[in-house]
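Trainee: missing the sequence, but the structure's below:
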């Protein structure tokens, strides 16, 4: 029976592989949970920069990169993917529908010092902050016999096992601050490259994406300049307490007493009802006299 450590070690790759298909992500696939779900065989490498391109939201409302001659660059994350992962990416990016084109571009890759060559499926759990509880505090307290907590309990948590294996196999050691140019798969839309407005559902996905990207090394300068302005909810600026720009002030209606039902019948002004009622009675009397006179005349 294999131990939990052996299973975790088997799931973690060695630092170098001869034939790696690298993929440069700059959009919603920066979100680790989405990337792990789409490409379960992917392996995280590090942060990368795509020079000569500019990040944008195109007319379809999603992220894209377009060539730029003003010295701009696009920051993102690089993953190593399997052929099966690549097929899934082609479908999710809509290559067959013409939404994106597959391009192999040169990017400047900086291998992550701590999480390089860790499977993407393991990263979300490793990066998630764990709340400290009383049980964790007791586990960190050395036992009275002087032995270590791990020796006294006889086991360690899965998260501790993963971190221990990373240190044991020295993943990413002596590789940080090492920038190298590599060829990576980049999905670029040549058909849709006009600036547009971001989709509402894409806003939530990109907020999760930039949160993970910032933790893994993408600079706040890049995110604040190109990505975050599209994620801010735009509201109308009020000019005065009376109203807002472009809105006509609507007069307030008087409040009604909710306990009394509103009267739907219309009544004539005060003083006219009695007068109208008198005129009607007088007309009836006059009409009766005329009818009686006619009857007497005809009988005689």
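Mentor: It's in. Computed from a predicted model, the values in this text were never measured in an experiment.
Trainee: Every contact and neighbour count from this point should use C-alpha atoms.
Mentor: OK.
Trainee: now the helices for the protein?
Mentor: 4-11, 32-38, 83-92, 123-127, 134-140, 149-153, 158-169, 200-215, 220-222, 272-299 (DSSP state H).
Trainee: So which of the ones you listed is nearest residue 18?
Mentor: Residue 18 lies closest, by C-alpha to C-alpha, to one member of those: helix 83-92, at 14.8 Å.
Trainee: Which elements pack onto that closest one?
Mentor: Where contact means 3 or more C-alpha pairs under 8 Å, 6 or more residues apart in numbering; DSSP states H and E, helix 83-92 is packed against helix 32-38.
Trainee: also this one, for the comparison:
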């Protein structure tokens, strides 16, 4: 959500991180972390598991000019699921500014298929929520390309166009096609494939 999370890798260099477990969390990534390609660069140990839908929350650009989610009855948020290693989780904690900016929350989500339909499988996930800064904001110009990339990268995995149009596009000003293509090339990374939970 904040610029350091867009500069990879996010893996922590803290030598005190407990690495005795291969994975420490199932993470629900929204905003720029919706992109499986971007996350493979930010969190090199992460494993992409497909998309999921969080009910009764909505996506926003808050007054920090970056992505956030907040409780909102009747709304929903789509995000990508990733298994994170302890070092990747600690790196995301650092780049998201836990606990003074974002807080870690455990939320239940429903997995979706490649057509964007719910599978009925509900899972507990960890995600980051800014509960202090919830006023609407204007997106940071450099952040626009990351959100557009996230939309493009998540679409083949079931991200519904209706969701993008209703919740994300209102925050994203139009760019000239050449400018958008240039910026997307600048943030290209390798694409992972989803794995089953």
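Mentor: Alright, I've got the coordinates. Since we're looking at a predicted model, the values are computed, not measured.
Trainee: Quick one, which of the helices of structure 1 gets closest to residue 48 of structure 1.
Mentor: helix 200-215 (10.9 Å).
Trainee: how near is residue 123 of structure 1 to residue 215 of structure 1?
Mentor: For residue 123 of structure 1, the distance to residue 215 of structure 1 equals 11 Å [C-alpha to C-alpha, to the nearest Å].
Trainee: Which residue numbers in structure 2 does stretch 138-149 of structure 1 align to?
Mentor: Following TM-score structural alignment, stretch 138-149 of structure 1 has no partner segment in structure 2.
Trainee: Rebuild the helices of structure 1 as TSV, extending it with distance to residue 240 of structure 1 and mean neighbour count.
Mentor: Formatted as TSV, the helices of structure 1 follow (distance: least, C-alpha to C-alpha, whole Å; neighbours: other C-alpha atoms under 10 Å):
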stretch	distance to residue 240 of structure 1	mean neighbour count
helix 4-11	61	13
helix 32-38	44	18
helix 83-92	47	15
helix 123-127	46	15
helix 134-140	53	10
helix 149-153	64	12
helix 158-169	55	14
helix 200-215	29	17
helix 220-222	34	13
helix 272-299	47	10
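Trainee: which one of those helices lies closest to residue 188 of structure 1?
Mentor: Proximity to residue 188 of structure 1 (C-alpha to C-alpha) singles out helix 83-92 among these, at 11.7 Å.
Trainee: quick check: longest strand of structure 2.
Mentor: When structure 2 is parsed with DSSP state E, its longest strand is strand 67-84.
Trainee: and the helices of structure 1 as CSV, adding distance to residue 67 of structure 1?
Mentor: Formatted as CSV, the helices of structure 1 follow (distance: least, C-alpha to C-alpha, whole Å):
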stretch, distance to residue 67 of structure 1
helix 4-11, 38
helix 32-38, 25
helix 83-92, 21
helix 123-127, 32
helix 134-140, 51
helix 149-153, 54
helix 158-169, 38
helix 200-215, 22
helix 220-222, 17
helix 272-299, 83
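Trainee: Residue 22 of structure 1 is nearest to which of these?
Mentor: Evaluated over those, closeness to residue 22 of structure 1 peaks at helix 83-92, with 9.8 Å, by C-alpha to C-alpha.
Trainee: In structure 2, what range does the closest one match?
Mentor: Going by TM-score structural alignment, helix 83-92 of structure 1 lines up with residues 86-95 of structure 2.
Trainee: Centre of the chain to the matching stretch, how far?
Mentor: Here stretch 86-95 of structure 2 is found 14 Å from its chain centre; the criterion is C-alpha atoms, centre = their mean, to the nearest Å.
Trainee: With structure 1 overlaid, report how far it is off on average.
Mentor: For stretch 86-95 of structure 2, the mean deviation from structure 1 after alignment is 0.9 Å (mean C-alpha distance after the TM-score superposition for structure 1).
Trainee: Trace residue 42 of structure 1 over to structure 2, please.
Mentor: Counting by TM-score structural alignment, residue 42 of structure 1 lines up with residue 46 in structure 2.
Trainee: Could you pull up the residues touching that match?
Mentor: By C-alpha atoms under 8 Å, 6 or more residues apart in numbering, the residues touching residue 46 of structure 2 are 39-40, 82-85, 88.
Trainee: how about 10 Å then?
Mentor: Residue 46 of structure 2 is in contact with 11, 23, 25-27, 36, 39-40, 81-89, 192, counting by C-alpha atoms under 10 Å, 6 or more residues apart in numbering.
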